[in-house]
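K.L.:
This is a predicted model, with the sequence first.
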Amino acid sequence: MTQVLVAGIDTSTQSVKVRVTDANTGRMVRFGQAKHPHGTSVNPQFWWDAFLEAAQQAGGLDDVSALAVGGQQHGMVLLDARGRVVRDALLWNDTRSAPDAERLIEELGESEKTADESDLADDPMMRGRQRWVKAVGSSLVASLTITKIAWVAEHEPEHADRVAAVCLPHDWLSWRIAGHGPVEEGKTADFDDLFTDRSDASGTGYFDAVSNSYRMDLFKMAFKRDNVRLPRLVQSHDVAAMADPSIAGKDVEGGCIIAPGGGDNAMASLGLNMKIGDVSISLGTSGVAAAIAPDPVYDMSASVTGFADCTDHWLPLACTINGSRIIDAGRSMLNVDYQELSDLALKSRPGAEGITLIPYFDGERTPNRPEAKGTLHGMTMNNVKPENIARAFVESLLCTQRDCLELIEDLGVNVKRILLIGGGSKTPAVRELLPSILGSAVALPHPDEYVAIGAARQAAWVLDGSDQAPEWPVAIDETLSGEPNNDVFQQYASYRG
């Protein structure tokens, strides 16, 4: 039987990864990764250069029949009429638009309640948040794309005036792979092949994933005009475009299909083969708790984002800006490596002898405190020891994820299984302490590139034309367990407020 190859591409805040995969089995055939400059504001050209390098490392894509891109969500990419990038992309972790988020919330909440809005709050700001939730599934925080276009319209009108199209990182990279990009003077870029999917679009703040349509009224509220091209929506298992043969599929009869792709969290859930009732906790740059739900979720407390997934289900998600970087901060403070930090933390007792870290180093998204700073509480002459400081850093990371998990459960999501993924899952203290803090067993999938796997799985799905994605095995290395300890979380919550 001739081997059919597909490729999954993961474009993140730090690198681009390319996983060439057997379409029938999900087995990795080749792999490449290239880093690029990271930060909160980045030139998309770096992503393109990293993609080309990663594809070359993976042996090229000439023999690949289909591919898909999974990308960091919310990033704002602005294009002019010639398809040129107008300014550096503002990424999800750029919080400069926090005041714009508050302004848009205030604007939507200023009108009085109507007869059919009896469930909304009397307070105008809370009412505004709830109206955003009803409109697009999520209230506004600085992470969402709509706040970033509002910031550009307010602070960089010379850039805003040049904008002809707005897209997301995965949209832009897919468009480039399809052979599009900047054109010479006097010509107009081809935006017909600029596409997106419902999972990534649902994180913009101007897309309603229930009706699968853009809310141009909200877009105009933020950007002051709506004569802008937005990516066309492609359904989860439909062909989106064809790759430029010079980039992929040159040796494949009929060329290489480009699948819709999606947001990184949705792609990871597809890579993990998550089902309804599953929740993944991903400890990367951010901390993300994401569940698969059969129906849309509207959090009227405005804490959980009601995203869509890439299988026509829903992905209620609670995200912290501060993820495994909390561990990095602890290492830096104590001048130790990962193993030493973990060993120190495990020498301490639950609760770190009363020391609690509130780890909002770069502000926070859940809870929404963009101007917050990290703070250590409860230190005395008797308990200020390296092992207690290390323990407080680890426990704070895990408590933030319990915060996220409880917010999702409060919406009626029936959590049946918890999976732990991401770079932070490699820390032994994280593995040992998480089940106790969550009060639940935790499945530990084998470390792998689940965003890239999910993208490859979607590519295989689109290539096959089936109603369901192919069943690829997911290895679970172990199931973590521990005696539930609620005291640690309650100590943390008392300082968090």
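P.N.:
Sure, I can see it.
K.L.:
contacts and neighbour counts: CA atoms only from here.
P.N.:
Will do.
K.L.:
What about residue 476, how many residues nearby?
P.N.:
12 (other Cα atoms under 10 Å).
K.L.:
Residue 447 is in contact with that one, correct?
P.N.:
No - applying Cα atoms under 8 Å as the test, residue 476 and residue 447 come out as separate, 9.2 Å apart.
K.L.:
and here's the other structure:
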Amino acid sequence: MTLVAGIDAGTQSVKVVVYDPAARLVVASASAPLELISGDDGSREQHPSDWVAAVQACFGRFDAEVRGRIAALAVSGQQHGFVPLDADGQVLAPAKLWNDTSSAAECGQIMDAVGGAQRCIELAGNPILAGYTAPKLPWTRKHRPDVYARLATILLPHDYLNFVLTGRTFCEYGDASGTGWLDVRTRQWSKDLLRATDPQRDLSACLPPLAPPDALFDVAPAIAAQLGLPATAKVAVGGGDNMMAAIGTGCVAEGRLAMSLGTSGTLFAYSDTPVVDPQGAWAAFCSSTGGWLPLICTMNCTAATEQVARLFGFSTREGDAYIHATPPGADGLTLLPFLNGERTPDLPHGKGVLAGLDPHNMSPAHVYRAAMEGATYSLKYGYDAFVRAGLRFERIVLTGGGANSAAWRQMVADVFDLPVDVPRQAEGAAFGAALQALWSLRRAQGDATPLSQLVEHHIATDPALAAVPDPARATAYRAPYQRFLHHLDAVTPLYAG
């Protein structure tokens, strides 16, 4: 009768699922919205207290009997954020998020301090990109000096929720990879990069200890009472949302490719060994399962389609009709959807560009299609880098809010010319966190089943949501994709500085 829970603290909402592993059934789920604080300088922030309130609201919607049977839970959190705590564990300022580009200039400053981007990749496996945690520290030192002076602990969003749940500070390798400070090959903090971030201070003293993938912690008594959990409940180490989505989509063995169509878009593939690109074409992250997770991230996915839908006064739930009313390529209309700057390609100062307007394609349907195509082409741009490196895939497992769109599922199948599967559990990150909690709990009880076997047992795809490439449409998308790349080449010099 044991249940496990997964918490996914995303950019737009917090979602919680409660899973019955014996029945292989999600028995309860809830979500609560979050507000985003946006600034003209590219800042994107949230109050960590809002995450806690959203978690409490979600658990408050579950029956007491369900909450009382939860034996373990884990947190999935948006990556790269920066939560500053003082010596008493109090939050000092709003959390700067993954899509915050206000510290883009600090990226170059850190890399220059160690000898450039190439040296940065040699030291840690990744360049320092806009949105990563590392540049948020010198930004805070400059713009919030009082906060920086009182800074005692650096936490990521998922670390902070773990701190609330357990009263302890710790980090794990997958999420730590997105700080820019972790050497992904050795799984150790890079002293050189920490020194380059702040040569006047030992930032390693502010970083929490790194916990192994199967670590379990006791839930704090006060929070257990607030959430209605048993006092004996355990908190697994959790991880970044992409790492948990990898578990929730079965991307825990080599040869599998997962794609998330969320506010940001991601592509990730499991590897037993580090997969580092010398040019930094992808993020060479650790997984939250003891392996590695090479990852492509775009900053504008459903963020772009939702913005266009709002502009023309309709909901994305109605969006498929607009896609069906227009042909592949949107009759020559191309949208570079870099509304929040962009990470892939690396254009933190990028802006959205709409090109090819004429009297025949100046319609809401065409612009909406161009937004969906642009978001998909951005992911294809990153996928091409995987392919050039010799990685090969047979299918795509799709998750995230965009996967609810039949038109988008078919577009992905056609643009990538690969079959698309969709897991029955739509909330891949929350479900992945629940499965990690289950695996960690069972290991603590003496069960040595590998995580890959446990995941294979609990994950199923929905045949009704599958999509296969249509040869005619796959061909029809090739020229528009090349047009996208040509426009990208043309505007890159405008936004590269």
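P.N.:
Everything's here; your move. Note that this is a predicted model, so its numbers are computed, not measured.
K.L.:
Wait, a helix at residue 107 of structure 2?
P.N.:
Yes - counting by DSSP: H, G, I helix; E, B strand; the rest coil, residue 107 of structure 2 is found in a helix.
K.L.:
Check the alignment and tell me where it lands in structure 1.
P.N.:
Aligned by TM-score structural alignment, residue 107 of structure 2 pairs with residue 101 of structure 1.
K.L.:
what does residue 185 of structure 2 give?
P.N.:
Residue pairing (TM-score structural alignment): residue 185 of structure 2 is matched to residue 210 of structure 1.
K.L.:
For that match, which non-adjacent residue is closest in space?
P.N.:
Spatial nearest neighbour of residue 210 of structure 1, chain neighbours left out: residue 296 (7.4 Å); criterion: Cα to Cα, 6 or more residues apart in numbering.
K.L.:
what number of residues lie near the residue mapped onto that neighbour from structure 2?
P.N.:
Alignment note (TM-score structural alignment): residue 296 of structure 1 maps to residue 274 of structure 2. Other residues near residue 274 of structure 2 come to 19 when the count uses other Cα under 10 Å.
K.L.:
What residues does residue 274 of structure 2 make contact with?
P.N.:
184, 185, 284, 286, 291, 292 (Cα atoms under 8 Å, 6 or more residues apart in numbering).
K.L.:
if I look at the equivalent of the last one over in structure 1, how far off is residue 290 of structure 1?
P.N.:
Taking TM-score structural alignment for the superposition, residue 292 of structure 2 sits opposite residue 314 in structure 1. Counting by Cα to Cα, to the nearest Å, the gap between residue 314 of structure 1 and residue 290 of structure 1 amounts to 10 Å.
K.L.:
Show me which of these two is the more surrounded one.
P.N.:
residue 290 (30 against 25).
K.L.:
Check whether the more buried one sits in a helix, strand or coil.
P.N.:
At residue 290 of structure 1 the chain is in strand, as set by three-state DSSP.
K.L.:
The nearest residue to it once chain neighbours are set aside and residue 281 of structure 1, how far apart?
P.N.:
Excluding the flanking residues, the one nearest residue 290 of structure 1 by Cα to Cα, 6+ apart is residue 317, at 4.4 Å. Counting by Cα to Cα, the separation of residue 317 of structure 1 from residue 281 of structure 1 is 10 Å.
K.L.:
can you pull out the strands in the stretch 1-150 of structure 1?
P.N.:
Applying DSSP state E, counting those that start in this stretch to the stretch 1-150 of structure 1 gives strands spanning 5-11, 15-22, 28-35, 41-42, 64-71, 77-79, 89-90.
K.L.:
Equivalent analysis for the stretch 301-450 of structure 1, please.
P.N.:
According to DSSP E, counting those that start in this stretch, the strands that the stretch 301-450 of structure 1 contains are 305-308, 314-320, 356-358, 375-377, 417-421, 442-445.
K.L.:
Go through the ones you listed and pick out the most buried.
P.N.:
strand 305-308 (a mean of 28; mean count of other Cα atoms under 10 Å).
K.L.:
In contact with the corresponding residue of structure 1 for residue 283 of structure 2, which residues?
P.N.:
In structure 1, the residue equivalent to residue 283 of structure 2 is residue 305, according to TM-score structural alignment. Contacts for residue 305 of structure 1 were tallied using Cα under 8 Å, 6+ apart; they are 137, 138, 139, 298, 299, 316, 317, 318.
K.L.:
remind me, longest helix of structure 2?
P.N.:
helix 364-388 (DSSP state H).
K.L.:
what about residue 145 of structure 1, neighbour count?
P.N.:
29.
K.L.:
With residue 477 of structure 1 instead?
P.N.:
Look at residue 477 of structure 1: counted by other Cα under 10 Å, it has 11 neighbours.
K.L.:
Validate this expectation: it resides in a helix.
P.N.:
No - under three-state DSSP, residue 477 of structure 1 falls outside any helix and is assigned strand.
K.L.:
give the contact list for it.
P.N.:
Residue 477 of structure 1 touches 443, 444, 445, 446, counting by Cα under 8 Å, 6+ apart.
K.L.:
what about 7 Å?
P.N.:
444, 445, 446 (Cα atoms under 7 Å, 6 or more residues apart in numbering).
K.L.:
same question, residue 369 of structure 2
P.N.:
Counting by Cα under 7 Å, 6+ apart, residue 369 of structure 2 has contacts 323, 330.
K.L.:
What lines up with it in structure 1?
P.N.:
Per TM-score structural alignment, residue 369 of structure 2 is aligned with residue 391.
K.L.:
now stretch 472-488 of structure 2, how far from the centre of its chain.
P.N.:
Computed by Cα atoms, centre = their mean, to the nearest Å, the chain-centroid distance of stretch 472-488 of structure 2 equals 26 Å.
K.L.:
cool, stretch 279-298 of structure 2 as well?
P.N.:
Taking mean C-alpha positions (Cα atoms, centre = their mean), stretch 279-298 of structure 2 and its chain are 11 Å apart.
K.L.:
Can you give me the end-to-end span of it?
P.N.:
Termini of stretch 279-298 of structure 2 sit 17 Å apart (Cα to Cα).
K.L.:
Please tell me how far residue 40 of structure 1 sits from residue 96 of structure 1.
P.N.:
Note on residue 40 of structure 1: its distance to residue 96 of structure 1, by Cα to Cα, is 10 Å.
K.L.:
which residues are common contacts for these two?
P.N.:
Residues touching both residue 40 of structure 1 and residue 96 by Cα under 7 Å, 6+ apart: none at all.
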